[in-house]
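In: Sequence below, structure please.
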Amino acid sequence: MEASVILPILKKKLAFLSGGKDRRSGLILTIPLCLEQTNMDELSVTLDYLLSIPSEKCKARGFTVIVDGRKSQWNVVKTVVLMLQMSYLGLAGL
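Out: You can find the predicted model right below:
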């Protein structure tokens, strides 16, 4: 998947890799939810793209996912967490 194909979705900044690392050197993925309704399909495409970027060595260390739901409703946060559990559970450390 190329960034140019999903550029309109990426510009929405539904999720991002900050460049930071956790204690075990896993990458930090942040999902800042906002008051507008989050499109789960677009979020899924964004996550698929972002999680395809790191090398296999980095992926093996796992990821720390921060779901920032301060500006959202609880049911949206819960839906995103459930989507992460169901879709990305196979990733090491996620």
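In: Every contact and neighbour count from this point should use C-alpha atoms.
Out: Will do.
In: And for Leu7, the neighbour number?
Out: 11 (other C-alpha atoms under 10 Å).
In: Also Trp74?
Out: Trp74 - counted by other C-alpha under 10 Å - has 11 other residues nearby.
In: and what of Thr38?
Out: For Thr38, using other C-alpha under 10 Å, the count is 16.
In: looking at this, it is in a strand?
Out: No: counting by DSSP: H, G, I helix; E, B strand; the rest coil, Thr38 is not part of a strand but coil.
In: Which helix runs longest in the chain?
Out: Criterion DSSP state H: the longest helix present in the chain is helix 74-88.
In: All the strands of this structure, residue numbers only.
Out: For the chain, strands defined by DSSP state E occupy the ranges 16-21, 27-32, 63-68.
In: The structure of the following sequence is requested for comparison with the preceding one:
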Amino acid sequence: MQQDIRPLLAVDIIEQLHKQFALLSGGRGRDGAPIITFPEYSGFNELPDEDFVNVVTYLTSIPSLDAASIGFIIIIDRRRDKWSSVKASLARIAGAFPGNLQLVLVLRPSRFFQRAIADIGIRLHREDFKMKIVMLNSLSDLHGYVDKGQLTCELGGSLQYCHSQWLHHRTVSQSLHRVRVTVSQSLHRESESQ
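Out: Reported below is the predicted structural model:
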């Protein structure tokens, strides 16, 4: 018996999406590339691989194929973190990101010692990650790559984004879609039987 393959839906991974370790706020790069943000998240290193893969796979499935084909811009905010967290984030993204990566922008740790370690670490490990990585010192550096209007207020931008509202809209629209598909299939089967 053939099993139906269906795409991952928000309701399937609602608990993982609630953690907010990765966000698709609707911002775009100058060329239209969708932006996925990895905000400060203290438990990022302890996230199960399945949670990471599910959320990132889901987020990369949302933009249109045209937008996704341009490549995603990743913004990793680790200003209050350590180099080890930056390195773990980059390694996880390099190893399991399911989409076309255009650019990875990293807001490096702001503490002097951690910033120095990050500078050395990125020079030593850049080739390991096999992606275009730009280390940024500040939000104003980030604004040189992405317009403020495409960034949320946490990143010094003006893009309005509420994660709980986004989740609500995604789950409601997907539930309505499921109902529509079910009704359509039922009507199709009914018309075939007549």
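In: TM-score of the superposition?
Out: TM-score of the superposed chains, computed with TM-score structural alignment, normalised by the length of the first structure, equals 0.84; 94 aligned residues with a C-alpha RMSD of 2.0 Å.
In: tell me the most buried of the strands of the first structure?
Out: Most buried of the strands of the first structure, by mean neighbour count (mean count of other C-alpha atoms under 10 Å): strand 27-32, with a mean of 19.
In: could I get the strands of the first structure as CSV with distance to Leu94 of the first structure?
Out: Shown next, in CSV, are those (distance: least, C-alpha to C-alpha, whole Å):
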stretch, distance to Leu94 of the first structure
strand 16-21, 13
strand 27-32, 10
strand 63-68, 5
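In: what does the longest helix of the first structure correspond to over in the second structure?
Out: Alignment of helix 74-88 of the first structure against the second structure: residues 83-97, by TM-score structural alignment.
In: returning to what we had before: can you tell me which of the strands of the first structure is nearest to Trp74 of the first structure?
Out: strand 63-68 (10.8 Å; C-alpha to C-alpha).
In: Mean per-residue distance, that closest one versus the second structure.
Out: Average distance, strand 63-68 of the first structure versus aligned residues of the second structure after superposition (mean C-alpha distance after the TM-score superposition for the first structure): 0.6 Å.
In: now that strand, how far from the centre of its chain.
Out: 7 Å (C-alpha atoms, centre = their mean, to the nearest Å).
In: could you give the angle of that strand to strand 27-32?
Out: 20 degrees (axes from the mean of the first three to the mean of the last three C-alpha atoms, to 10 degrees).
In: any idea of the angle strand 63-68 of the first structure forms with helix 74-88?
Out: 160 degrees.
In: contacts for strand 63-68 of the first structure?
Out: Contacts with strand 63-68 of the first structure, where a contact means C-alpha atoms under 8 Å, 6 or more residues apart in numbering, come from 22, 26-33, 77, 81, 92-94.
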